[in-house]
Each structure stands twice: as C-alpha cells, then as structure tokens.
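K.L.:
Build the 3D model from these lines:
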Amino acid sequence: MTEHAHGQGHDHSHAHGVSADADRRWLRGALILLTSYLAIEVVIGVVAQSLALIADAAHMLTDAVSIVLALIAMRLAARPARGGYTYGLKRAEILSAQANGITLLLLSVWLGYEAVQRLITPPAVTGGLVLITALAGVVINLICTWMLSRANRSSLNVEGAYQHILTDLFGFVATAVSGLIVLTTGFRQADAIASLVVVALMLRAGTSLVRESGRIFLEAAPAGVDPDALGDHLCAADQVVEVHDLHIWQITSGQPALSAHILVEPGGDCHKVRRSLQELLSGEYGITHATLQVDHVGEQGAPDDVLTLGPRPGPAPEQQAEHCADAHGPVHRPGPHTH
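P.N.:
Next comes the predicted model:
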C-alpha cells in the first residue's frame, strides 16, 4: 500500500533545551526585581529632573511588560492543539516578541523627541543623584540579564524580553556616565545625549525583533536556510528525479517545518527515499517536522492504493515540468541546473 501516493511521512519529535518551567522561574525572578526598582527610579528621576533616568524607568516598565507578555505567551503556547488551531497556540510567543519590538520602537520615538528638546533647552540636572541611581540600576539589570540568559534564548519570545533588559543595562551605563559628566563639569546636555544613546539601542533591538517575528508570520524560511540549496540537496539523493512544491517555514522559534513533493524514478522505492530524505533533513538541517509526498514519475493519476512494482516509462522532460500545473516555486532536478 502507498502513503498518500507513496509517502506522506511525518516526524513530530522536537528538541527543547531549557524546560518551560525553568524559563518561567527565571522570568518571574527578573520581573519581581525590575518592578521593585522601577518605582524607586521614577521618584528619583522626577526629583533630579533627569530625562535619562525617566527614559530608563520607562524602558524598565516596558521590560516588565515584556516579561509579563512572555509569561502569558509561554502558557498559551503550552496548550495542546485542538479545534481549528492545528498547531496549538505556539505562535502566541511570536506575537509577544513582535509586541516587544513594536513597544521598543514606539518608545524610542517619544524619548528621541524629548531628548532633542532637552538638547536645545537643557534643564538643571542633579548629577550626583543621577549617578548613584544609574549605578544601582546597572547592578539590578546585570542580575536580571543573568537571570534571562539562563532561560532558553532560542525562543524569540524569551529573546525579546532579554533584549529589552540588555538594552536597559546599556542605557543605565550611559546614564551613569552622563551623571558623572554633569557632576564634574556641569555640562547639562550630557543627560540628553545619554537619552539618545538609549534611543539608538532601543531602535536596534526593536527593529531586530520586528524583523525576525515578521519573517515567521510571513512564512519565510528560517534564517540560515537557503531553500534553493536545500532543494538541490534533496534532488541529489539516490532515485530522486524532481523536487517541487518545496515549502520551509517556522511554526514558532526553534521549530522549523518543511513540506515537498518528491518524484522518484519509475520502479524506485518510495518508502526508502522518504526515510532517507527525512534523515537528511533532520541530521543536516535540524528539520524534524517534515511532510513529504513521494510519487513515481508519471504516476500522478494512479489510485492511492496502487503500488507500481515494475519499471515503467516516464514522461518526456517537458511533461515532467507539468506534473503539478500550479507548482509553487522552483522545480529542482538533478544536474548542473536544477531549478
């Protein structure tokens, strides 16, 4: 008997590094630490009239929100697939990562505007208070950064929260430097310049998160995987004469998936070809969720329960190209020009 015209095969095993429970513990610890310090920093920022401190506090608030979103998304993603959600809610984590990126970008616009205003008309800033508060913030963020580095950063969701806190750490360093400059030289614009440094870091981290989450939502191939090269690699396997309808995407962070239509030579062993290709995908590309439809050349009209035992003549090359009239993407065949 055949497997969906000789071979729809699945392998649903997925490797996971740090456990979700461990991730949640590290995230909760960082959340408690951040929110405790946040309230103190807001009060000091207002008293010292430091935009850099207020910017850091606002960013720290988004850190806390990003961790809350990450925790909610992790719980949703852990729910089993049911009903119309055949992948479950795994992409809730990507929604969270995208929300983190967007908030970073929006906040950077507001802080950038405020920083430029303060460059033009700098207020009096209490440098000593800014310096002490920023140094304390560096310590808090170092601890939080270490906590999140212990979680599974292959998850774009966790990486989003990590990038928030790492950016905040660099921001506190810049704020501490600005406080020292104001204290020792009286150069009040240093506070606004430090704010612009924080803005630049936020723009960089936010753009990266939006771009990576957007790739997943748009079903792009995982970063580092060239679909054309992979298709040629599959086509170079023994007995394979054509690969088309090749799709590679990510269900969520660290869970790539692939589907393809494989044509083998007349009389070839479809089951053996499917197994060897799935081993290749798993071993060399880390793709363990693969669905391969494997057919003999010229057999597309045969009933699903008919197995071709002997060789049969295949179609002419121009007919092979029309095996699927609406094939998506390049058609890969053995030889120097496979697509």
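
K.L.:
contacts and neighbour counts: CA atoms only from here.
P.N.:
OK.

K.L.:
mind checking the SS state of Ala290?
P.N.:
When classified by DSSP: H, G, I helix; E, B strand; the rest coil, Ala290 comes out as strand.

K.L.:
roughly how far out does stretch 16-28 sit from the chain middle?
P.N.:
In this view, stretch 16-28 has its centroid 17 Å away from the chain centroid, taken as C-alpha atoms, centre = their mean, to the nearest Å.

K.L.:
sorry, that was for stretch 85-92
P.N.:
Distance of stretch 85-92 from its chain centroid, counting by C-alpha atoms, centre = their mean, is 15 Å.

K.L.:
quick one: buried residues of it?
P.N.:
Neighbour counts over stretch 85-92 (16 or more other C-alpha atoms under 10 Å) mark 88-92 as buried.

K.L.:
Columns secondary structure on top of the residues you listed, output as TSV?
P.N.:
Formatted as TSV, the buried residues of stretch 85-92 follow (three-state DSSP):
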residue	secondary structure
Gly88	coil
Leu89	coil
Lys90	coil
Arg91	coil
Ala92	helix
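
K.L.:
Here is a second sequence; please produce its structure as well for comparison:
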Amino acid sequence: MGHHHAHSGQGHHGHDHGHGAGNEKAVGIAAFLTGGFMLAEVAGGLVAGSLALLADAGHMLTDFGSLLLAWFAFRLARRPADWKRTYGFDRFSVLAAFVNGITLFAIVAWILVEAVRRLLNPPEVSGGLMIWIAVAGLLVNILAFWVLTREESDNLNIRAAALHVMGDLLGSVAAIIASLVIIVTGWMPIDPLLSLLVALLIVRSAYKVVVESGHILLEGSPRDLDSRQIKSELREAIAGVVNIEHLHVWSITQERRMATMEAEFSAEADPAAVKQQIKALMAERFRVGHVTIEIVGRVSENA
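P.N.:
Have a look, this model is predicted:
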C-alpha cells in the first residue's frame, strides 16, 4: 500500500511579526540598561571593596549576555528557512540559553571561592558608597523589568529575560541590606554571606535553564505531553482512527511543537477528513502546530 503524508497547513513560523518587533525592542532596551549599569557596578564594587556588588555585577553580566542573545535570537528568527536549515533559526535561542546557563555555573564558582576567602579574612567595605550603587542598581532593574513586562507576552524569551532581571532585583536588595548592616553595625561578613545568597539564586535559575534547554536540544517530548494519552485520545475522539503507532513529539523551541505518527484508519473513513481532524485536535488539545501523518493501513470495521 502506498504511503500518504500530511503536513499541517500552517506556515513555517506563525509569528506575529509586529509583536516580535516590540519584544525585540523591549529586550534591546533592557540589555542596554543592564549592560550599562553592570560596568558602573563593577567599578563601584572594586572601589568599595564589596563582593556583594561584584557578585551582583556578575549576575548582571550573565543577564546582559542572555538579554543580548535573546535580542539576537529575535533578529535571527526573522530570517526564513532555507534548504540547509528547514526549521529556520528559532532554535538558536534554545542553544543560547544552554550556553548561558553553563556560564552561570562558572561565575557562581568564582563567587563561592571569593566569598570563602573573604569570610576567613574580611576586608574593609565602604558601606556608604555601596548603598548608593546598590540603590541605583535597584532603580535600573525596576526600569528594565517594567520595559519587559509592560505588555503581556507569552514569548518565552521575554519571560526568561524578565526572570533574569527579577534575579538582579533580588541581588540589588541583598547589596542594600549588606550595606545597611555594615553602616549600622560595622559587621563585614554580611557582605560575602549575602553574596553567597545571590550565588544560590543564580545556581537555581541556571540549573533550570540548562535542564530545560538541554531537554529541547535532545529532542525530548514537551514535559506536559504523554504519548500514551495522545494515542488514546486520538482513538477515542476521532471516528475512523483505528490505531496510532510510532508517535514522536518534540519541539524546535518551547513554543513550536512538532509531531510525527503512523496511523491506521478504518476502510470506511475519508483519509483527508480524518487527517484534518487529527491535526485540529493536536493543535487545540496539545498545542502541537505541525503534524506529519503517515497512513500505514486501512482496516475494514466488519473484518
């Protein structure tokens, strides 16, 4: 029996280019704000002798990198698919997230080593200078967070960028607390202790980024999908579907889900109509926008 292939009728991306341009601009502004203040924070941390400020600057460096990569991914996603890259460039953002997550671990390792050294031999920290820089950092982060979240967006690049900036907000708050404690009590160990807290926040977000992006790069199924459930629902919900085998579900990005399957239809079924019903159910129920269906058999219901 001949094989039949059916692809979803959707275009390659289905992006809202107007909204994408808005997201690109928001990420670009947030990257400019974060990168500009990061340089000021490094200088201030070195002058004030504050590891909390340097740790927060390290966090801002990774966030600047991730925002820059997110911005570049929006730019790159504009390019159409070609014969070499038939899926286009969407997955660049996932690869960028994976690389960014790995570099976060290196920065955390540096913060941990430096924090231990400073706990064993606490240096003098200028609490007065430190608090001004930390407050300025908090204001910059609030502005960047507002730029990213002023319009509702389901885009994962935007959501991830906003989470990174929220981490910076927490780092600035930690630096403010450390500077206040130093000004009031003169207790220097608070600076490396709070830098350790910032490092733990970085590790937590880095681990999630690496695991999620690695899962996509390894063609893992989206975590909310169970292939057994999909097979069962297709058989039960669509008349004419006798059996579904070799079902593979993966994603190009977290937003672009793909599926292939082999299907056995009843002899009485209209193949074209049943394939359209399968694609409609996959899109509406499981948010899978591109489905390839191969018909491998027709079974008579009276057999």
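
K.L.:
Fetch the TM-score of the aligned pair.
P.N.:
In this superposition the chains share a TM-score of 0.91, using TM-score structural alignment, normalised by the length of the second structure; 300 aligned residues with a C-alpha RMSD of 2.2 Å.

K.L.:
Next, give me the two most distant ones among the buried residues of stretch 85-92 of the first structure.
P.N.:
Gly88 and Ala92 (9.3 Å; C-alpha to C-alpha).

K.L.:
Find residues that contact each of these two.
P.N.:
Ala77 (C-alpha atoms under 8 Å, 6 or more residues apart in numbering).

K.L.:
How about Glu219 of the first structure, nearest residue that isn't a chain neighbour?
P.N.:
Trp249 (5.0 Å; C-alpha to C-alpha, 6 or more residues apart in numbering).

K.L.:
any idea how far that neighbour lies from Thr86 of the first structure?
P.N.:
From Trp249 of the first structure across to Thr86 of the first structure, the span is 15 Å (C-alpha to C-alpha, to the nearest Å).

K.L.:
Repeat that for Pro313 of the first structure.
P.N.:
For Pro313 of the first structure, the distance to Thr86 of the first structure (C-alpha to C-alpha) stands at 40 Å.

K.L.:
what's the mean deviation for the helix or strand hosting Gly206 of the first structure versus the second structure?
P.N.:
Element membership of Gly206 of the first structure [criterion: DSSP states H and E] is helix 189-217. Its matched residues in the second structure lie on average 0.7 Å from helix 189-217 of the first structure after superposition (mean C-alpha distance after the TM-score superposition for the first structure).

K.L.:
What helices and strands are in contact with that helix?
P.N.:
Under the contact definition 3 or more C-alpha pairs under 8 Å, 6 or more residues apart in numbering; DSSP states H and E, helix 189-217 of the first structure sits against helix 51-77, helix 92-120, helix 156-185, strand 240-252.

K.L.:
Same question for that helix: list its buried residues.
P.N.:
Buried-residue list, helix 189-217 of the first structure, by 16+ other C-alpha under 10 Å: 189-210, 212-217.

K.L.:
again, but for stretch 249-269 of the second structure
P.N.:
249-254, 256-267, 269.

K.L.:
Report the distance from that stretch to the chain centre.
P.N.:
That offset, for stretch 249-269 of the second structure, works out to 25 Å (C-alpha atoms, centre = their mean).

K.L.:
Ends of that stretch, what's the gap?
P.N.:
Chord length of stretch 249-269 of the second structure, first to last residue, is 25 Å (C-alpha to C-alpha).

K.L.:
got a list of contacts for it?
P.N.:
Residues contacting stretch 249-269 of the second structure (C-alpha under 8 Å, 6+ apart): 87, 90-91, 93-94, 155-156, 216, 219-222, 227, 239-248, 271, 287-301.
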